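Trainee: no sequence on this one, just coordinates:
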């Protein structure tokens, strides 16, 4: 009996790996998607930050496709050789309240045309638009649609 259970587990693991691979191939082939690794705690609990792998769809002509709640991959505005994965919390024309160190009242910032406001889901451990301001849409490379590893799940468009 134990041998049969072990065989089924091995077969299921292989099937899960196959499904992940086919899903990844489908996205890349049909949508110009790409894979990215998530390191660091800034997007916890959406991602563990310990080597998660995600699939993102490339977003040509972004201005009308990025929405509040999307998880996106962007070039870090203050370090062009590094990518970041953050959630869009405001789009052009919207206002955000930012608390500056030592201030009790928030500063209101309006997101300018052609920009988005990006924040990590784990605000305490995230370096994001609160540090470097609105991010130009030209730096946004894609929208994360699914997590492949350590577990397979769709990434929802929502604010936590």
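Mentor: Thanks, I have the structure now. Predicted, not measured: the structure shown is a model, and the values here were computed from it.

Trainee: all contacts plus neighbour counts: C-alpha atoms, from now on.
Mentor: Noted.

Trainee: Quick one: list the elements packing against the longest helix along the chain.
Mentor: Secondary structure of the chain read by DSSP state H shows that its longest helix is helix 2-31. The contact analysis (3 or more Cα pairs under 8 Å, 6 or more residues apart in numbering; DSSP states H and E) places helix 2-31 against strand 33-39, strand 50-58.

Trainee: okay, the angle between the longest one and strand 33-39?
Mentor: With axes from the mean of the first three to the mean of the last three Cα atoms, to 10 degrees as the criterion, the two stretches strand 50-58 and strand 33-39 enclose an angle of 150 degrees.

Trainee: Put this next to the previous one:
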């Protein structure tokens, strides 16, 4: 009986010490490298959540790839909402700093994206709270880049940057140089 108690005590000590090492390591990895997020709503349809009423897509958000605030046109990104800092939103990057874009209902029909900002939109125009509502978004609000759809299993795929056909740029400052 004494041996069982001693073995149980050693097991619990090993478990607790492992737990106190694993938790900080896991939190650090999730904070610096990647984490998963559930995509809710219709704003990114048809690319994300294509089946209305079905399961929500779950994406892998790569934090490491945006640590220097580098994104490209067509990336799907997670940003802290400019309207509600407690909420993160997932949208597609349409324009980068210096780009001239045609908006879809913003107060100005054409906008030059200011330095340190980018223009984001949901794929389902009219069902998305995006830059057409609040304007260019500071790169400081960038939280992660969606790299894979990981749930449901039949939708598993790598996410490649792409723009919808009607969202090409008008002009970039690089074109003028």
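Mentor: Noted; the coordinates are in hand. From a predicted model like this one, the values you see are computed outputs, not experimental measurements.

Trainee: Any chance you could compute the TM-score here?
Mentor: Superposed pair, TM-score by TM-score structural alignment, normalised by the length of the first structure: 0.74. Supporting alignment: 128 aligned residues with a Cα RMSD of 2.2 Å.

Trainee: the inter-axis angle of the longest helix of the first structure versus strand 33-39?
Mentor: Inter-element angle recorded for helix 2-31 of the first structure and strand 33-39: 120 degrees (by the same axes, to 10 degrees).

Trainee: in helix 2-31 of the first structure, what counts as buried?
Mentor: Under the neighbour-count criterion of 16 or more other Cα atoms under 10 Å, helix 2-31 of the first structure has 20, 24, 25, 27, 28 buried.

Trainee: Help me confirm that the first one comes into contact with residue 150.
Mentor: What it means is residue 20 of the first structure. No: with contact defined as Cα atoms under 8 Å, residue 20 of the first structure does not reach residue 150; the gap is 10.9 Å.

Trainee: whereabouts in the first structure does stretch 75-93 of the second structure align?
Mentor: The aligned range for stretch 75-93 of the second structure in the first structure is 70-88, by TM-score structural alignment.

Trainee: Compute the first-to-last residue distance for that stretch.
Mentor: Counting by Cα to Cα, to the nearest Å, you get 5 Å between the two ends of stretch 70-88 of the first structure.

Trainee: top strand in the first structure by residue count?
Mentor: strand 79-91 (DSSP state E).

Trainee: so how far does that one sit from its counterpart in the second structure?
Mentor: For strand 79-91 of the first structure, the mean deviation from the second structure after alignment is 0.4 Å (mean Cα distance after the TM-score superposition for the first structure).

Trainee: just the strands in the second structure please.
Mentor: Under DSSP E, the second structure gives strands at 34-38, 58-62, 76-80, 88-96, 99-102, 110-112, 117-121, 137-138, 142-151, 157-158, 171-172.

Trainee: And the fifth one, what does it pack against?
Mentor: When you say that, I think you mean strand 99-102 of the second structure. Under the contact criterion of 3+ Cα pairs under 8 Å, 6+ apart, strand 99-102 of the second structure touches strand 110-112, strand 171-172.

Trainee: That strand vs the first structure - mean distance after superposition?
Mentor: Mean deviation of strand 99-102 of the second structure relative to the first structure after superposition (mean Cα distance after the TM-score superposition for the first structure): 1.1 Å.

Trainee: What separation do you get for the residue minimising distance to the centre of the second structure and residue 97 of the second structure?
Mentor: Centroid-nearest residue in the second structure: residue 78, 2.4 Å away (criterion: Cα atoms, centre = their mean). Relative to residue 97 of the second structure, residue 78 of the second structure is positioned 18 Å away (Cα to Cα).

Trainee: Residue 142 of the second structure now?
Mentor: 14 Å.

Trainee: And these two? Which one has more around it.
Mentor: residue 142 (24 against 18; other Cα atoms under 10 Å).

Trainee: which one is the more buried one nearest to, not counting chain neighbours?
Mentor: Leaving aside its chain neighbours, residue 142 of the second structure sits nearest to residue 79 (4.5 Å; criterion: Cα to Cα, 6 or more residues apart in numbering).

Trainee: Do I have it right that the one you found meets residue 85?
Mentor: No: with contact defined as Cα under 8 Å, residue 79 of the second structure does not reach residue 85; the gap is 9.5 Å.

Trainee: more neighbours, the two?
Mentor: Between residue 79 of the second structure and residue 85, counted using other Cα under 10 Å, residue 79 has the larger neighbour count: 22 against 10.

Trainee: So the more buried one versus residue 28 of the second structure, what's the distance?
Mentor: In terms of Cα to Cα, residue 79 of the second structure sits 19 Å off from residue 28 of the second structure.

Trainee: next one: residue 115 of the second structure
Mentor: 31 Å.

Trainee: now do residue 173 of the second structure
Mentor: In terms of Cα to Cα, residue 173 of the second structure sits 38 Å off from residue 28 of the second structure.
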